[in-house]
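J.: For reference, the sequence and a predicted model appear below.
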Amino acid sequence: MAKPSTLQVRNAAVALVAAGIAVWNLIIGGPFLVTLFLGLGCVLALASIYLNRPGA
């Protein structure tokens, strides 16, 4: 298995942080739009990890 690039590692960190904040926002009853944008950011970060894989 190939070693992940620094961009992939950064995107994984962003995805984890965004998912964590989205869950926290849901728990505290924050605005739904904030949760939606954080979820979208998480999906985009995961897509970037996939698209920046070696050999893509």
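T.: Now that the structure is in, tell me what you want to look at. Numbers count the residues shown, from 1 in each chain.

J.: all contacts plus neighbour counts: C-alpha atoms, from now on.
T.: Fine.

J.: Cross-check the contact I'm expecting between residue 46 and residue 9.
T.: No. Between residue 46 and residue 9 there is no contact under Cα atoms under 8 Å: 10.5 Å.

J.: Between these two, point out the one with more neighbours.
T.: residue 46 (18 against 13; other Cα atoms under 10 Å).

J.: Show residues contacting whichever strand or helix holds residue 33.
T.: Per DSSP states H and E: residue 33 is located in helix 32-51. Residues outside helix 32-51 that contact it (Cα atoms under 8 Å, 6 or more residues apart in numbering): 7-8, 11-12, 14-16, 18-19, 21-23, 25-26.

J.: In addition, the following structure is provided for comparison:
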Amino acid sequence: MAKQQFKLRNQDVKTYFDDLCRKYPEWRLDALEEKTAQRFYISPRTVRAILKGEGNYAL
């Protein structure tokens, strides 16, 4: 059950990040990661790992 919740969260992180990229194309990557991390209460490094599909965050 928890694994499914993480998959849903990770998909939401990707969607939110993509929306921010479209809304604020002038923002730097680290600013987009920071804003996303604040929204989901995770670290910017975790956001980066989710976006890249690294390690445990690979779907």
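T.: Perfect, thanks for sending it. What you see is a predicted model, and the numbers here were worked out from it, not measured in a lab.

J.: TM-score them against each other, please.
T.: Here the TM-score for the pair of chains, by TM-score structural alignment, normalised by the length of the first structure, is 0.53; 43 aligned residues with a Cα RMSD of 3.0 Å.

J.: and residue 23 of the second structure, what does it touch?
T.: Going by Cα under 8 Å, 6+ apart, the list of residues near residue 23 of the second structure is empty.

J.: Also residue 18 of the first structure?
T.: 38, 39, 41, 42.

J.: any idea how far the corresponding residue of the second structure for it is from residue 35 of the second structure?
T.: Alignment note (TM-score structural alignment): residue 18 of the first structure maps to residue 13 of the second structure. The gap separating residue 13 of the second structure from residue 35 of the second structure is 11 Å, by Cα to Cα, to the nearest Å.

J.: just residue 18 of the second structure next, same as before
T.: Taken as Cα to Cα, the span from residue 18 of the second structure to residue 35 of the second structure is 12 Å.

J.: Could you do residue 4 of the second structure as well?
T.: 24 Å.

J.: follow-up on the earlier one: out of the contacts of helix 32-51 of the first structure, which are inside helices?
T.: When those are checked against helices (DSSP state H), the matches are 7-8, 11-12, 14-16, 18-19, 21-23, 25-26.

J.: rewinding a little: if you rank the contacts of residue 18 of the first structure by neighbours, which is first?
T.: Going by other Cα under 10 Å, residue 42 tops the contacts of residue 18 of the first structure with 23 neighbours.
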